[in-house]
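1. pasting the structure only:
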């Protein structure tokens, strides 16, 4: 076992700030460090951890109430997220019964990312918050930034044109018919990339061009209502998704870099569109995995040419207008699958590797009675508020590259080093890190029998844990 680095452990102990259960005031230093930032990115070290979701929701509530943030933009598909947006703003023309019903369209793998109890409770809070706001523009919105929804997005474009622009509907149907010969997006990507058939690139661009022209006309028309502007914007973004998803699936076999960059660039562009659509001064909160919201330039991914939305936001808005918050854990449980597109399981998270940041954070916690009492704390690496003191020595030490764990929707403990760790400079990658020693698996709304059985058999870890 690697021996502790006493200097670094001591620095972490000296600068760590405890987080107690059900004490929102403990986030005060984080809120102060965010300052007047316009974009706050809040991550997660896995896509299936209750504690990450819960803390993220509570921080978001305070950003909304105290700092006027009105956009929540997520690593989620645009169409199903927009159904949620309609419900929390009470603008839906259809009957959506409650928060769980608003999440109905999140059916694509992995559904538990959004169909879980933490999200239901948070959306219920959002709906109640918005009901007390009379100004429609001041209501908080919920949006998806992702591009996987090729099929559902093109259906939404056609639906919009059928209701509002029958003259363009024929052209859109003709061009989008190009995708009909494929069972799904993946089949399209394989066939187009292998030149088995011609791509639908030109057809997607033709429709997008017309949608952009139509939206520009609606924006320029002083008689356009807010409803017309909103519906046009929603449809235009769907047309953009069809274009970008076509490109993404066509390049998904080329290797990780190209497809990854297409996706994260689209997420940034969608965020930019949301901010422009909602007007000057709009503030946005981004919910996505740590691997998306941290600055990619401070990880090994930069060497392979990968960028991410966290990097793009810092570069194009200026770091002083942004703030990103990451999560880490030492051990616990997680909801994840063994492979893509299969049912989730209740999995134990292995103890963090000795060469990792998570292990350092663990060492500091078990050596400090005050930290181990609560099992969670945070470290600040940067502040937009000059009154917040930041330890330069701590930042310098944690800028040295170490391993950092990242669990997605798939978790493979047997190959954890190869599958779930990357080299990173954590204090440069993130502005704040919240460490939770023992985390709990996210509980899906739909419980699979294997998940329930594993949860039943699990024996929780307890403090103190051996170093």
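-> Sure thing, it's come through. This is a predicted model, so every value here is computed, not measured.
2. make it CA atoms for all contacts and neighbour counts henceforth
-> Noted.
3. ok, the nearest residue to residue 441 once chain neighbours are set aside - contacts?
-> Leaving aside its chain neighbours, residue 441 sits nearest to residue 334 (3.9 Å; criterion: Cα to Cα, 6 or more residues apart in numbering). Applying Cα atoms under 8 Å, 6 or more residues apart in numbering to residue 334 gives the contacts 46, 48, 49, 346, 347, 348, 349, 439, 440, 441, 442.
4. now those residues: which count as buried?
-> 46, 48, 49, 346, 347, 348, 349, 439, 440, 441, 442 (16 or more other Cα atoms under 10 Å).
5. here's the one I want to compare it with:
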């Protein structure tokens, strides 16, 4: 009887809690779509959130697509209805301070946001509404980051360069070893999230203290290297603390089973510190935070879980520092469906227990809602990685966003769509149109009589034409076509007798009366190409920069150049002099090369190169003083032939100008667009400001510069040419280099050409010339490459004798008879 009485009391208590959740504290949501701008259902949040300065919006696992959409709608409500004006992401602190600097250099805001915000969000289709809103709001909703990690693009590409420049402005110069050490440190922090056991943490702390000593002497608000002193102090604090955590605790080495919640204590403390740093310097800002439930939680000791009781999340730290009422936490939970980030396999949400919050809401036929939680109610909930946990959830979150059925995140595969942002389009058209002197005006929604839809294609092959100017002949109303050639043009009833003009450089202008479009649901406009006696002009909606093109090129390397093992026959030709007789000769040999890595980045030149060679044939011919053959080629057997000095700079990109970590050492310039081998290419010139063997692949370089051609169609590098002037002072045995002494300059020239074979590019031709001892030149002619399944290669122990017919096949290479002229030394030395 006593047992039945206890059960009855428990049932009544649970029923009362369920009633309490359903009737009093449940805000049913009419929609979670980010496109829904009617916020009547969310208005009760105004009273619940009150005067809180910070609202934390959590998510269970970073893998719930419609949670992203629901949070986007909440951000819009908080921004528009409650005057929250900052959105802070669980993303790198340093990166968000680079946005406006790079926008001023010509980068678009959406590109900058994608470099700052972690790709678990930016690459998700369900996050695109948030991106669009941030671009549209511009300064009305500021963005920042609070994560201590250095995972985003700006950290990877620009932080080392910024620290180098900062050291010079602080009047102390980092030497080469210190730069290399900083480079390695930032690589560890941004790529491996760990440091080796042999890592010299004390050296890092000494190096950071040198910076801090200089910075502490300055006013904290003084701008140095484009940012205030207090930002640099915060960045160095993060570098030191994160490196220390990785060195002492090695959190990334632990398996999922070994990793405990308390292993995140350092990161959460740093994230809270970064947000408090932002608040200190922006005391009047109202902030929305976007991140994970686990980081935003408050008192995890309120849950009956021993592991979680030792974890101190950033939400707890913020509540203690700023006060409970100043920080409002909204966690998220889902009752069913699938979840997964863009790079993961789908997982099914476990069925919630009968006594859980999720099950009660389902039984009450609630689909989407926000539930405010009582701090004293004992409940079961699965908001933390879908583990059902019992406890006082009102002490963990102030409220809970409930979504009955979640959907996994999907990869976004389109281009960012500006189509609906008419004001933004008008600004773009005003900047890019070469046929109009005034910008297009926008039409009020109430004045729109009709929207004309259409697609613009080429007359010759029906390919879409992007960025066509479309405007009325007698009014300033207009738009442009998007990347797919589609457009929509709003008109008023006053425009019905007007004419639409279609204009684009490279095509004949067309005029069509508006009446032609009124009876069609979607019109198709075919434009005819027109030839001009002008150099080629490239039109783009956003200003192209050399670094912007290079970023796309680097991202496309995996697609353009094989990442699998391959073999390729290569004809080598070396023209040189014999040391004793000074007679000239040409040496040719054919290798069957095998590369087990493919085009994967290698850290240092001539190290870790997984390449073997099978010698197929070798021959030699003497030359007279004019460079003519004295005799025919004769076959020879050589045990060893020196490695020809060509450099496959794409393969070695970790140690040259294709490594963004080294960009602070270079100047880049987009100098031209031109035709090359039937392709339209960008020409990008580069010059190394601070040459060393770590940034140029040249051991003694004092000057290093060159250019590259990048195919506009697929962002592939098709040609690289480099010039190196070597430092005389670094030559250990100057007597050995007589040519250098007599001509007062020692230089090298390299040319590498790439040709597409099937889906990938491989070396087609490489040329090297130097004026060392013998003024030798070498050429490499690449033939058909074959991708291999196996990564093993056996060099035959015996070689076969070949005849002239064997050589004739290899002499058919289309560049075999081409000769590059040797560089004029005097002209070379001027550069």
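-> Sure thing, it's come through. None of the values given here were measured: they were computed from a predicted structure.
6. TM-score of the superposed pair?
-> Superposed pair, TM-score by TM-score structural alignment, normalised by the length of structure 1: 0.71. Supporting alignment: 386 aligned residues with a Cα RMSD of 3.6 Å.
7. picking up where we left off before, part of a helix, is the residue nearest to residue 441 of structure 1?
-> No. Under DSSP: H, G, I helix; E, B strand; the rest coil, residue 334 of structure 1 sits outside any helix and is assigned strand.
8. where along structure 1 do the strands fall?
-> Remark: strands assigned in structure 1 by DSSP state E are 17-18, 39-42, 71-77, 141-146, 284-287, 322-336, 345-349, 376-380, 402-405, 421-424, 432-439.
9. the fourth one vs structure 2, average distance?
-> Once superposed with structure 2, the aligned residues differ from strand 141-146 of structure 1 by a mean of 2.6 Å; criterion: mean Cα distance after the TM-score superposition for structure 1.
10. just give the nearest non-adjacent residue to the equivalent of residue 122 of structure 1 over in structure 2, would you?
-> Correspondence of residue 122 of structure 1 to structure 2, assessed by TM-score structural alignment: residue 130. Nearest residue to residue 130 of structure 2, sequence neighbours excluded (Cα to Cα, 6+ apart): residue 72, at 5.6 Å.
11. do you know how far the counterpart of residue 86 of structure 2 in structure 1 is from residue 278 of structure 1?
-> Aligned by TM-score structural alignment, residue 86 of structure 2 pairs with residue 71 of structure 1. Distance from residue 71 of structure 1 to residue 278 of structure 1, counting by Cα to Cα, to the nearest Å: 9 Å.
12. ok, the two, which is more surrounded?
-> Under the criterion of other Cα atoms under 10 Å, the comparison of residue 71 of structure 1 against residue 278 puts residue 71 first, with 24 against 15.
13. just to check, the more buried one is in contact with residue 284?
-> Yes. Residue 71 of structure 1 is in contact with residue 284 according to Cα atoms under 8 Å; the separation is 4.5 Å.
14. what about residue 491 of structure 2, how many residues nearby?
-> Using other Cα under 10 Å, residue 491 of structure 2 has 21 neighbouring residues.
15. and for residue 260 of structure 1?
-> 19.
16. try residue 269 of structure 1
-> Going by other Cα under 10 Å, the residues that sit close to residue 269 of structure 1 add up to 16.
17. show me what the residue nearest to residue 130 of structure 2 aligns to in structure 1.
-> So, by TM-score structural alignment, residue 72 of structure 2 is matched to residue 57.
18. now its match: how far from residue 63 of structure 1?
-> 10 Å.
19. after alignment, which residue of structure 1 pairs with residue 235 of structure 2?
-> Under TM-score structural alignment, residue 235 of structure 2 pairs with residue 238 in structure 1.
20. same question, residue 3 of structure 2
-> Per TM-score structural alignment, residue 3 of structure 2 is not aligned with anything.
21. do you know how far residue 3 of structure 2 is from residue 17 of structure 2?
-> Per Cα to Cα, residue 3 of structure 2 is found 21 Å from residue 17 of structure 2.
22. who has more neighbours out of these two?
-> Between residue 3 of structure 2 and residue 17, counting by other Cα under 10 Å, residue 17 is the more crowded of the two (17 against 7).
23. give the contact list for that one.
-> residue 377.
24. repeat for the one 4 residues further on
-> Residue 21 of structure 2 makes contact with 371, 372, 373 under the criterion Cα under 8 Å, 6+ apart.
25. between those residues, which is nearest residue 557 of structure 2?
-> Nearest to residue 557 of structure 2 among these is residue 371, at 48.2 Å by Cα to Cα.
26. quick one: residue 310 of structure 2 and residue 260 touch, right?
-> No. Between residue 310 of structure 2 and residue 260 there is no contact under Cα under 8 Å: 9.2 Å.
27. list the contacts of residue 80 of structure 1.
-> By Cα under 8 Å, 6+ apart, the neighbours of residue 80 of structure 1 are 103, 104, 105, 106, 144.
28. quick one: map the first one onto structure 2.
-> Read that as residue 103 of structure 1. So residue 103 of structure 1 corresponds to residue 114, using TM-score structural alignment.
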